[in-house]
Structure formats: C-alpha cells, structure tokens
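[1] only geometry, no sequence info:
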C-alpha cells in the first residue's frame, strides 16, 4: 500500500514499456534487417523521453533504409527493362551513398554506350555516312570490348564500301587498272570477287 504500491506500479509500468519497446525494436529489426520486409515501423505507446527518442531513431533508421533500398531497386529494375533514364536520388551517406554512386555511374556508362552505338549504327547503317566511330569514355571490360567490336565493324564496313566504290567509279570512267583489295568475308567477299572478275573480263575484252 501507499508509496510501496506506487513504486510497484511505477516499476511494473516501466517493465511493461521496456518490454513493449524491446518487442517492437526486435520486430522491426527482424522484419527489415533479416526478413527483408521494408517499411516497418516500431509503435510503442505511452513512451516518452529517452524511450521515445530511441523509438524515433529506430524508425528513422528503418525509414531511411527502406527509401534507399527501394530507390536502388527502382533504378536497377529500370535498367533491366532497358530504361536508362533513371538515377538514384535518395539521400544517403557512407556505404549506401557509395553504392548509389556506383550504380549511377554504371547507368551513365550504359547510357553513353547505348547512345554512341545507336549513333554509329544510324550513321553507317541508315544514313550511309561512313567513317563513324563510337566514343565512350572511361569504359572497361565488356563495355570496352563491345565498343571496340562496334568500331571494328564500322571501320571494316567503311573500308570495304569505299574500296568497292573506288573500283566501280574507276570502271565507270574507263579505268580498268584497279581491283578491290580490301579484306572481306561472306557476302562482301562474294561481291568483291564478282566485281574483280568483271574488271578482268572487261580488261580482256578491251
């Protein structure tokens, strides 16, 4: 009774609040940190002071992590679907900020690569403007290999077409002294052989 009863009630209330606080923090930590279920928030009724501050800090941490992971996932999903227009813009620090920077740099590189390959393909394949080369700065590994392969293809095609054009133009002007000597394979090789045979026959006829 009396003050002892008050002390008993106070201690029991404190134990209840600490138990509720521990349960909620554990639940949120398990949901977000272990199960990967984002968006969880701790709800502890009747707390104030340090306990409210701790609850708020746990919720801010969970909310920040949720926002950061979802933003990263959104951009990664967009890239997987071929959309290179999105970037990670969520506020972050430390390792999460470093991860966001790496992913944004990756998207920038992919975007530059796609733009350059598209430009060269359009110039050479559609517009017939030869000599174009893809220029993608700071690429390495597979992206550099792909860029080099595109440039090699464009360069080979340029040399082949220009050499064929040089010989056929000479023939049209009555000059039968030139032959196609550029390296070629497949259908381009067949065309080269056909034109060179034609030049030989015209030469013999002349």
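    Looks like it arrived, so ask away. Because the structure is a prediction, the values reported are computed rather than measured.
[2] all contacts plus neighbour counts: C-alpha atoms, from now on.
    Fine.
[3] Report the buried residues of stretch 32-44.
    Using 16 or more other CA atoms under 10 Å as the test for burial, stretch 32-44 gives 32, 38, 39, 40, 41, 42, 43, 44.
[4] actually stretch 74-93, not the one I typed
    For stretch 74-93, by 16+ other CA under 10 Å, it's 75, 76, 78, 79, 84, 86, 87, 88, 92.
[5] what's it in contact with?
    Stretch 74-93 is contacted by residues 67, 68, 71, 72, 97, 100, 103, 104, 107, 108, 110, 111 when judged by CA atoms under 8 Å, 6 or more residues apart in numbering.
[6] sorry, back to before: nearest to residue 202 among the buried residues of stretch 32-44?
    Lowest distance from residue 202 to the buried residues of stretch 32-44 (CA to CA) belongs to residue 38, with 77.9 Å.
[7] for comparison:
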C-alpha cells in the first residue's frame, strides 16, 4: 500500500469515527432519529447494527408512550407491551413495565369493586389487603385501610340510623339516640348529630303532646303543650292547646250554671263558651236549654204555689 493509500484509509477511518461520535452523542441525548451512513465492509456492518439498535430504542419508546396513553389516560387496563417479540434485556424491560401496570391495576380494580358495591348500597364488601397472594404495601395498603374504614363507618352509621328510625318511628320507643363509633369529626359527626337532634325533638314533642292528652283524659285541663315545634307539629300542638282551652271554658261555664241554678237557686243562668262550634256549640246549647227549661218550670211552679198561698186558686202550671 502506498503512502497515499494509507493516508486515504486513515482519513476514511477518522471520518467514520467522527460521525459515530456525533451520532452517539445525539443518541445519548435521546435523539432516536439518528442513523449512521451506510458503508461497505466492516464499517458498514457496524453502521447497520447501530442503526438497528437505534430503531429498537425508537420502537420501544413509541410502544411505552402508547401504553402510557391507553392505560393511564384512556383507562384501557387490559393493554400491555408485547414483550414476547423481544429478546434479552429488551424483553426484561417490557416485562417489568407490564408487571408495574399489573401491580397498579390490581389494587385499583379492588378499590373500584368496593366503591361500586357501596354505590349500589352493599356495605358488606371490603378491599382485600392481599391480592393474588401478594400483600399490599405502602400507599396501596394505606388506601385499602382507608376504603375499608370508610365502608365500616358507612355501615355503622346506616345501622344506627336504621335502629333509631325503627325504634322511634315504628316501635314507638322514644328517646333513642344513634351512637356511631369513630364519628367524631366532619360530615359523619354532623349527620349523627342531626339524626339525634331530630329524634330528640320528636321525642320531646310527642311526649309533651301525650302528657297533655293524658291530662285531658284524666280531667286535668290546666296542662298545655309548651315544647318548641314548627310546621305540622306546631299546628297539632296549637290544636290540642285550643282544645284544652275550649274544654276548660266549657267545664267552667257548665259548672257555674249548675252551681247557680242547682245550688244557689239563681235561675236564668246561661253558659257562655266563646268560640264554641260543632259539638261544643251543641253541648252548650243543650245545657242552656236545660237551664232555661228548668228556670221556666220552677218559676211557673213558684207562681202557682204563691197564688195558692194567697188564696188564688185560679192559677195553673202551664209551662
């Protein structure tokens, strides 16, 4: 080989190495579009192999990006990398990514299963803390415990509210209160307090109404419903209080007329029950009619008796 040939060969080698250095630098920086120029001989073989490596990297990157999109964004949890078509470290890397997706999907599906059951009203389901004989760890374990605690809280709250509603509303056991263990803060505490306040108010209102009604039945017309109430319960309380007032006035008036006419001999007395209507008006009218008839009869008898006493035998009882 002449000196010129050796110089040209060295120059070609330097050019190949310079191109390789540039391409490797760009490849290291993540540029998977780089390629070595095709050449003959050993340099061509090296270029072909390098270009194949870059192509594999490019395909792998596209495939990983696709999996990230379809699994992470589109929610297609059954998609996986095709690692069977790869060899060696490429296959191991794809298999590791698939295993990562599996590890993420399994607890997510388990949590979704429990949440769907809760949404459907089934509070018996709990998140498994060991899936496929692989116990959950870290954040997955914490989330699993949190979901299970939520289900237990809902179950306890539902059971207690149902119990109080059954005891107060169906069985008539007043005074029931919900006791939801662990409900010390937040919405659960607010809901529990609201249910207990409702049950307490209902208990106080019904007991007050019952006491007033019992007093009326026993002839005690001094009792009134004083417990605070609104809406229909307030209307019912006002109605019973009005009933008590009407009964008391009616009783007082009937007693007065009976005393004046029957005991004190004051004839002509009439009961005056203000606002009386319906049966109360009929009863008042009957009492007044009885008092009026009795007055007329007694006065007529008295007139005749007085006339007889005075020697006037012409008078007769005409009432």
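    Cool, got the structure. Note that the structure is a prediction, hence the values are computed from the model and not measured.
[8] Can you give me the TM-score here?
    The pair, once superposed, lands on a TM-score of 0.84 when counted by TM-score structural alignment, normalised by the length of structure 1; 182 aligned residues with a CA RMSD of 1.2 Å.
[9] Residue 59 of structure 1: which of the buried residues of stretch 74-93 of structure 1 is nearest?
    Checking those one by one against residue 59 of structure 1 (CA to CA), the nearest turns out to be residue 92, at 15.9 Å.
[10] Assign the closest one to helix, strand or coil.
    Following DSSP: H, G, I helix; E, B strand; the rest coil, residue 92 of structure 1 is assigned to coil.
[11] where's it relative to residue 116 of structure 1, distance?
    Residue 92 of structure 1 is 31 Å from residue 116 of structure 1, where distance means CA to CA, to the nearest Å.
[12] try residue 140 of structure 1
    Taking CA to CA, one finds residue 140 of structure 1 at 15 Å from residue 116 of structure 1.
[13] Between those two, point out the one with more neighbours.
    residue 116 (19 against 12; other CA atoms under 10 Å).
[14] Now name the helix or strand holding the more buried one.
    Following DSSP states H and E, one finds residue 116 of structure 1 within helix 94-121.
[15] mean shift of that helix relative to structure 2?
    For helix 94-121 of structure 1, the mean deviation from structure 2 after alignment is 0.6 Å (mean CA distance after the TM-score superposition for structure 1).
[16] which other helices and strands contact that helix?
    helix 49-80, helix 141-172 (3 or more CA pairs under 8 Å, 6 or more residues apart in numbering; DSSP states H and E).
[17] In TSV: these, plus distance to residue 13 of structure 1.
    Below are those laid out as TSV (distance: least, CA to CA, whole Å):
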stretch	distance to residue 13 of structure 1
helix 49-80	13
helix 141-172	62
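[18] Identify whichever of these lies nearest to residue 9 of structure 1.
    helix 49-80 (18.3 Å).
[19] Next, the mean deviation of that closest one compared to structure 2.
    Helix 49-80 of structure 1 versus its aligned partner: 0.5 Å mean (mean CA distance after the TM-score superposition for structure 1).
[20] nearest residue to the most centrally placed residue in structure 1 other than its sequence neighbours?
    Compute the mean C-alpha point of structure 1, and by CA atoms, centre = their mean the closest residue is residue 107, 3.4 Å away. Closest residue to residue 107 of structure 1 apart from its sequence neighbours, by CA to CA, 6 or more residues apart in numbering: residue 84 at 6.2 Å.
[21] Just give me the match in structure 2 for that neighbour.
    When structure 2 is aligned by TM-score structural alignment, residue 84 of structure 1 is paired with residue 221.
[22] just residue 23 of structure 1 next, same as before
    Aligned partner of residue 23 of structure 1 by TM-score structural alignment: residue 159.
[23] Can you report how many residues neighbour that match?
    Neighbour count of residue 159 of structure 2, defined by other CA under 10 Å: 15.
[24] With residue 153 of structure 1 instead?
    Under the neighbour criterion other CA under 10 Å, residue 153 of structure 1 is assigned a count of 12.
[25] The one 4 residues further on too?
    Applying other CA under 10 Å, we find 18 residues neighbouring residue 157 of structure 1.
[26] Quick one: map it onto structure 2.
    Residue 157 of structure 1 maps onto residue 294 in structure 2, by TM-score structural alignment.
[27] what's the spacing between that match and residue 105 of structure 2?
    97 Å.
[28] do the same with residue 62 of structure 2
    Residue 62 of structure 2 is 21 Å from residue 105 of structure 2, by CA to CA.
[29] So between those two, which is more surrounded?
    Regarding residue 62 of structure 2 and residue 105, a neighbour count based on other CA under 10 Å identifies residue 105 as having more, with 15 against 12.
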